[in-house]
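Trainee: Have a look at this fold, sequence not included:
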């Protein structure tokens, strides 16, 4: 299993760690795992590893790193893992099931589809399973361009998964259960109006009208002070509904 959600880790079927110690070896592995089944050109890897100032020995050093990486991964060959040279680059073959990022993305997609189809209970289960895979941002110890891009993309997907899970729980009527999670979401992402909308809904639905109105004021002040904008029309309508005591569900 290649674990990239959090610090890089590679383990075999028995759970034994496959040691990939050198920082540049780890970076090469991360890039190849993030581009499975694709030939990653030697020039691209050199650019990733040394950025704008590669040494004259960069190609030879890269070949040494890949040779050592191939040796380290050799016990995983029985699982369909293969690091090969192809043309002027390298290609890593690895089954989807052996990469935590792919499993995470698949579970989020399945959960999102289930929610769209009205299967809130199944959606909540799938999304909780996806979130349980998250150990942290994608390999934070590796600082190369491709990894940084994937880290941003997966951070956004993780946030979306949290919101979708909350939405599924709300549809199941678990309003009290998700309020603490929504409070954490708006604290960490104060400009995320979708999270604020669900927090207002959950509070109002549980009869906590004063808290819902206070949350709206807090959100409006943040948006106004930090971005110079007003809440979206949907949120303003939601605010008016709460003022009038209309606690109709905001998600059908």
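Mentor: On my side now, so go ahead. Values in this document were obtained by computation on a predicted structure and should not be read as measured data.
Trainee: switch to C-alpha atoms for all contacts and neighbour counts from now on
Mentor: Noted.
Trainee: which helix is the longest one in the chain?
Mentor: For the chain, the longest helix by residue count, based on DSSP state H, is helix 145-171.
Trainee: How about it, which residues are buried there?
Mentor: Burial within helix 145-171, assessed by neighbour count using 16 or more other Cα atoms under 10 Å, is assigned to 147-148, 150-151, 154-155, 157-171.
Trainee: for comparison:
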């Protein structure tokens, strides 16, 4: 669910267009393998003002999602019906947000063991999953909270990568990358300060981008 909300099956991709389906699928993904009560899905879709037919519309929404999955060629029931709710079966699919978080965690473990080359490799793999924004267009509180958590994980991963590259002496690569970031985001202190720290460690003093 990093980037547009949708499902990929082999070479085929289904982007969920309906807001109801996006909100329901995003909520199920955030709580994958847990039973999400119908009332929770109703709140995710309509907030505090659901229509009288909300429960029936949720059933129809899940049916539409299942039909879309079937059209993609997915024969396994990914969305299971449970007592008064639904559950996304995480054992039957790969969730990009979870893969991102898992690989960042693995990178941190490698770094803790001083295996920085492996940590950098794992971070690079994690970043391949990242697309922004996470869960776009879904306003559910639980989904937005998870999106914010993912963005914090991303920032921590980028800062950790910078630190590891500096420890390995990859200063020039960092200077090039951070210079580009600072030029693209002149109003943002973080890339500029990281660039200055890298330049100090590298023992160089080229011109740094100025904020306008």
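Mentor: Received the coordinates, thanks. Every value quoted in this text rests on a predicted model; they were computed, and no experiment measured them.
Trainee: what do we get in structure 1 for residue 23 of structure 2?
Mentor: The equivalent of residue 23 of structure 2 in structure 1 is residue 27 (alignment by TM-score structural alignment).
Trainee: Report the contact partners of its match.
Mentor: 49, 142-144 (Cα atoms under 8 Å, 6 or more residues apart in numbering).
Trainee: Just the helices from the stretch 1-150 of structure 1, written as ranges.
Mentor: 23-34, 42-50, 58-73, 100-116, 120-132, 145-171 (DSSP state H, counting those that start in this stretch).
Trainee: With the stretch 151-252 of structure 1 instead?
Mentor: 175-188, 193-205, 209-222, 233-243.
Trainee: what range in structure 2 does the last one sit on?
Mentor: Helix 233-243 of structure 1 corresponds to no residues in structure 2, going by TM-score structural alignment.
Trainee: counting contacts, what elements does that helix pack onto?
Mentor: If contacts are counted by 3 or more Cα pairs under 8 Å, 6 or more residues apart in numbering; DSSP states H and E, helix 233-243 of structure 1 sits against helix 193-205, helix 209-222.
Trainee: If we use 6 Å, what do you get?
Mentor: Where contact means 3 or more Cα pairs under 6 Å, 6 or more residues apart in numbering; DSSP states H and E, helix 233-243 of structure 1 is not packed against any helix or strand.
Trainee: Now do that helix: distance to the chain's middle.
Mentor: 31 Å (Cα atoms, centre = their mean, to the nearest Å).
Trainee: And for stretch 98-106 of structure 1?
Mentor: Computed by Cα atoms, centre = their mean, the chain-centroid distance of stretch 98-106 of structure 1 equals 10 Å.
Trainee: Which positions in that stretch come out as buried?
Mentor: Using 16+ other Cα under 10 Å as the test for burial, stretch 98-106 of structure 1 gives 98-101, 103-105.
Trainee: Could you do stretch 119-130 of structure 1 as well?
Mentor: Judged by neighbour count (16+ other Cα under 10 Å), stretch 119-130 of structure 1 contains these buried residues: 119-124, 126-130.
Trainee: Same question for stretch 73-93 of structure 1.
Mentor: 73, 76, 81-83, 90-93.
Trainee: what's the span of it, first residue to last?
Mentor: 11 Å (Cα to Cα, to the nearest Å).
Trainee: which outside residues touch that stretch?
Mentor: 32, 36-42, 94 (Cα atoms under 6 Å, 6 or more residues apart in numbering).
Trainee: Got a quick ChimeraX command for the buried subset of those?
Mentor: Here is the ChimeraX selection string for the buried members of the contacts of stretch 73-93 of structure 1, based on 16+ other Cα under 10 Å:
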select :32,36,37,39,40,41,42,94
